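Asker: the sequence and its predicted three-dimensional model are supplied below.
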Amino acid sequence: MHRFTYARPETPDAAVAAFSAAGAGARYIAGGTTLFDLMKLNIEQPAHLVDVTAIRSLDAIETGGRRLRFEAMAPMSAIATHPVVLRDYPVLAESLSKAASQQLRNMATVGGNLLQRTRCLYFRNGPAGAYPCNKREPGSGCAAIEGLDRGQAVLGQSAHCNAVSPGDWPVALTALDAQVEVLGPTGRRTVLIDQLYRLPGDTPHLEFNLQPGEMITAIVVPKTRAGRRSTYHKIRDRESYAFALASAAVALEMDGDRVTAARIALGGVATRPWRASAAEAGLIGRRLTPETAMEAGHAALAGAVAGHHNGFKIELGARTVADALMIAARRT
């Protein structure tokens, strides 16, 4: 095990100060369900850990007023089972309840969940240097592009990386235009969820638009009537404890059987949570039928590019969107 030092501050400002004092190589840790794995794989080798679990003010769940507010330390399981979220925003509850296992959901925090790193085989497996991976070693190459790419992205990839963004919760938040509050050495700021994630481009190792020392403190979701008519539909190799081959977060507003507003985001098929704006626009004013839902599904995957083994994801992704639309439409 790589040696490291450790601090457990009791306020957000103290946590940022501890991170800044530690300098390069510091990492925040909450539930630890991602970082500990990365440390054991020698992908992350922090010199200093700043444990934020002693900060009592960061685990609240607020559902009153004109927005939902989830403090970053709230456990995934607490939001997945919250009665207001279950009733009014099933897309959020389902994105959490379909992730990981119950034990992990009890430990993992919704702030940390936003910063998961990819499950790409070449990123996670083997000793450092065993396979070229631009996320692990910038400039080394990408073994997945010409290798086993069944689980890789068909949207948003570059010549340097085609690794899938692994999260479920970020996809649902993307569909609902969530905002992320962060605190860092230069103060507080708010980031749209769509701006938190970077495309790989030629710097795949830079995955998030966070500055050194910034920590996520809260997630804010604007309330919308589309919340009740929503779903998170996830297709995977097995029904539990598996990452998505394709997923869709959908929320609808309807007048009778016609769509008046639509929100669609994709997971499992792209290098970041993927908003399908063109598919949304194409539904407005139309009757939602299996045929129009399928049209929207294909529009959501427009521009997808298959690799050697993942071409099935294009049709699977389209059908996942179509099914999610019909599930959401049946809800009131």
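Answerer: Perfect, thanks for sending it.

Asker: could you use CA atoms for every contact and neighbour count after this?
Answerer: OK.

Asker: give me the number of residues near the closest residue to Gly147 other than its chain neighbours?
Answerer: In space, and not counting its chain neighbours, Gly147 is closest to His308: 8.0 Å by CA to CA, 6 or more residues apart in numbering. Neighbours of His308 under the rule other CA atoms under 10 Å: 13.

Asker: in a helix, that's where His308 is, yeah?
Answerer: No: assessed with DSSP: H, G, I helix; E, B strand; the rest coil, His308 is coil; it does not lie in a helix.

Asker: helices of the protein, residue ranges please.
Answerer: 12-22, 35-40, 76-80, 83-88, 90-97, 102-107, 110-113, 121-124, 169-175, 193-196, 277-283, 290-300, 312-329 (DSSP state H).

Asker: what sits up against the longest one?
Answerer: Where contact means CA atoms under 8 Å, 6 or more residues apart in numbering, the residues beyond helix 312-329 that reach it are 154, 229-235, 245-252, 254, 264, 266, 269, 288-290, 293-301, 304, 306.

Asker: centre of the chain to that helix, how far?
Answerer: Distance of helix 312-329 from its chain centroid, counting by CA atoms, centre = their mean, to the nearest Å, is 18 Å.

Asker: specify the angle between it and helix 90-97 in degrees.
Answerer: Interaxial angle of helix 312-329 relative to helix 90-97 (axes from the mean of the first three to the mean of the last three CA atoms, to 10 degrees): 130 degrees.

Asker: in helix 312-329, what counts as buried?
Answerer: By 16 or more other CA atoms under 10 Å, the buried positions in helix 312-329 come out as 313-314, 316-329.

Asker: ok, Tyr197 touching Phe208?
Answerer: Yes: using CA atoms under 8 Å, Tyr197 is in contact with Phe208, at 4.8 Å.

Asker: who has more neighbours out of those two?
Answerer: Legend: neighbour count by other CA under 10 Å for Tyr197 and Phe208, higher for Tyr197 (21 against 14).

Asker: tell me the buried residues in stretch 38-50?
Answerer: By 16+ other CA under 10 Å, the buried positions in stretch 38-50 come out as Leu41, Asn42, Ile43, Glu44, Gln45, Pro46, Ala47, His48, Leu49, Val50.

Asker: brain fart, stretch 256-264
Answerer: Here stretch 256-264 shows Arg258, Val259, Thr260, Ala261, Ala262, Arg263, Ile264 as buried, counting by 16+ other CA under 10 Å.

Asker: against that first model, consider the following:
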Amino acid sequence: MEAISYERASDVAGAIRAAREPGAMFIGGGTNLLDLMKGGAARPVKLVDITHLGSGLDAIERLPDGGLRIGALVRNSDAADHALVRQHYPLLSQAFVSGASAQLRNMATVGGNLLQRTRCPYFYDTAFAECNKRMPGSGCGAIDGYQRTQAILGASSQCIAVNPSDMSVALAALDATVRVTGADGERAIPFADFHRLPGDHPERDTTLRPGELITFVDLPPPAFPEHAYYLKVRDRASYAFALVSVAAALQLQGGNVSDVRIALGGVAHKPWRASVAERMLSGGPLNDERLREAAAAELRDAKPLAGNRFKVALAERAIVRAVNVAAGRSSPGITGVVA
């Protein structure tokens, strides 16, 4: 067994100092990191406990511009049930509740949710020698192996894994900002720039610099409290990652779409903002024909493999359904399940 040191930080500055040691990692709820450690996919030499930092990192508060600030240490279950989130950002509340199980949501933090590693069996199981994410340069076992859950958009020859976070799909649609602090001070990262596509470096899931700590997630003033829906399609109705998910939010004026946000999960290495579909839908009437055309255009550049080709049509249909439910044109029904 490898030795691991432990340090409990009492403030943000102390946490950043403690994390300067090579091989150090922050730990909050630990729901993902401990899984990775148990399987040998993560091997930190030091754990820096950030659960007692204070400084508002465990709080949710209104911003002066009317937006919302969510502390990185807020538990997923608390964020989902917070009155301001439920009332003004229902898309985010729905996404939180769709993730994992109630027990895990009671432990998992918002910051930790942002840092979930991509869920690929070749990455999590060290018995597989080929995984560029775990061992850069070793190859990608999934490309010629199990492909059902893998990416159809934005993948590379180095990695076809997908981001598993439900929360992050909603945050992508809502144009959130991630605030971080490191040795060089504070900076704000637009959500679209926080996660990475794999490219030639799939071992890097985010654009965080070494030793940086996520402190807050900021949301702009609420714009979609009435027309929002999060659809998650999965193999079973409980505790399963999305095959495809869709976060959809709209503003409607006289039957026309004045603003629309769509983001996809389960299809790429990062939450996928459906900007093509958004442009096609914005400013016009909402009907099934326009929806189908927009969804097909968004998936036109998809590059599925033999084992996940079904995801293309599934994503198209999921976009149509999620937008229709968000607009009140159809009822949610039951959670999407694929046999």
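Answerer: Everything's here; your move. As the structure is a prediction and not an experimental result, all values here were calculated from the model.

Asker: now the TM-score, please.
Answerer: TM-score for the superposed chains, counting by TM-score structural alignment, normalised by the length of structure 1: 0.96, backed by 327 aligned residues with a CA RMSD of 1.2 Å.

Asker: which one is the aligned partner of Ser101 of structure 2 in structure 1 nearest to, not counting chain neighbours?
Answerer: Superposed on structure 1 with TM-score structural alignment, Ser101 of structure 2 falls opposite Ser101. Of all residues not flanking Ser101 of structure 1 in the chain, Tyr241 sits nearest, at 5.7 Å (CA to CA, 6+ apart).

Asker: how close does the nearest residue to Val180 of structure 1 once chain neighbours are set aside sit to Val91 of structure 1?
Answerer: Excluding its sequence neighbours, the residue lying closest to Val180 of structure 1 (CA to CA, 6+ apart) is Ile219, at 4.7 Å. In this structure, Ile219 of structure 1 and Val91 of structure 1 are 15 Å apart, going by CA to CA, to the nearest Å.

Asker: ok, these two, which is more surrounded?
Answerer: Shown here are Ile219 of structure 1 and Val91; by other CA under 10 Å, Val91 has more neighbours (30 against 24).

Asker: my guess is that one meets Ser247, correct?
Answerer: No: Val91 of structure 1 is beyond contact range of Ser247, at 11.5 Å (criterion: CA under 8 Å).

Asker: between these two, what contacts are shared?
Answerer: Residues within reach of Val91 of structure 1 and of Ser247 at once, by CA under 8 Å, 6+ apart, are Tyr232.

Asker: now the two most distant members of the buried residues of helix 312-329 of structure 1.
Answerer: The most widely separated members of these, counting by CA to CA, are Lys313 and Ala329 (23.8 Å).

Asker: what does Arg150 of structure 1 align to in structure 2?
Answerer: Aligned partner of Arg150 of structure 1 by TM-score structural alignment: Arg148.

Asker: so its match sits right up against Asn308, yeah?
Answerer: Yes: counting by CA under 8 Å, Arg148 of structure 2 does reach Asn308; the two are 4.6 Å apart.

Asker: how about the residue nearest to Gly147 of structure 1, what's its partner in structure 2?
Answerer: By TM-score structural alignment, His308 of structure 1 lines up with Ala306.

Asker: that match and Ala249 of structure 2: what is the separation?
Answerer: To Ala249 of structure 2, Ala306 of structure 2 is 32 Å away according to CA to CA.

Asker: span of stretch 138-154 of structure 2 from start to end?
Answerer: 20 Å.

Asker: Asn132 of structure 2 and Pro202 of structure 2, how far apart?
Answerer: For Asn132 of structure 2, the distance to Pro202 of structure 2 - CA to CA - is 7 Å.

Asker: between the two, tell me which one has more neighbours.
Answerer: Taking neighbours as other CA under 10 Å, Asn132 of structure 2 and Pro202 compare with Pro202 leading, 25 against 22.

Asker: not counting residues beside it along the chain, what's closest to that one?
Answerer: That would be Lys133: by CA to CA, 6+ apart, it lies 5.1 Å from Pro202 of structure 2.

Asker: quick check: that neighbour touching Asp125?
Answerer: No: look at Lys133 of structure 2 against Asp125 with CA under 8 Å: they stay out of range, at 11.8 Å.

Asker: if you count what's nearby, which of the two comes out ahead?
Answerer: Neighbours were counted for Lys133 of structure 2 and for Asp125 using other CA under 10 Å; Lys133 has more, 26 against 15.

Asker: wait, what's in contact with the aligned partner of the more buried one in structure 1?
Answerer: Alignment note (TM-score structural alignment): Lys133 of structure 2 maps to Lys135 of structure 1. By CA under 8 Å, 6+ apart, Lys135 of structure 1 lies in contact with Phe123, Cys161, Pro204, His205, Leu206.

Asker: try Ala59 of structure 2
Answerer: Ile70, Gly71, Leu73, Val74.

Asker: for Phe123 of structure 1, see how far away Ser140 of structure 1 is.
Answerer: Distance from Ser140 of structure 1 to Phe123 of structure 1, counting by CA to CA: 12 Å.

Asker: what of Thr217 of structure 1?
Answerer: Applying CA to CA to Thr217 of structure 1 and Phe123 of structure 1 gives a distance of 28 Å.

Asker: higher neighbour count, those two?
Answerer: Remark: of Thr217 of structure 1 and Phe123, Phe123 carries more neighbours, 26 against 23, as counted by other CA under 10 Å.

Asker: what's the counterpart of that one in structure 2?
Answerer: Match for Phe123 of structure 1 (TM-score structural alignment): Phe123.

Asker: OK, contacts around its match?
Answerer: Ala41, Cys131, Lys133, Arg134.

Asker: next, give me the two most distant ones among those.
Answerer: Within the contacts of Phe123 of structure 2, Ala41 and Cys131 form the most distant pair, 10.4 Å apart (CA to CA).

Asker: circling back: make CSV out of the helices of structure 1 and add distance to Leu58 of structure 1.
Answerer: Shown next, in CSV, are the helices of structure 1 (distance: least, CA to CA, whole Å):
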stretch, distance to Leu58 of structure 1
helix 12-22, 8
helix 35-40, 19
helix 76-80, 13
helix 83-88, 19
helix 90-97, 19
helix 102-107, 14
helix 110-113, 10
helix 121-124, 30
helix 169-175, 18
helix 193-196, 19
helix 277-283, 33
helix 290-300, 36
helix 312-329, 32
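
Asker: what's the most buried one of those?
Answerer: Among the helices of structure 1, helix 169-175 has the highest mean neighbour count (mean count of other CA atoms under 10 Å), at a mean of 28.

Asker: and that helix against structure 2, how far off on average?
Answerer: Mean deviation of helix 169-175 of structure 1 from its aligned counterpart in structure 2 after superposition (mean CA distance after the TM-score superposition for structure 1): 0.6 Å.
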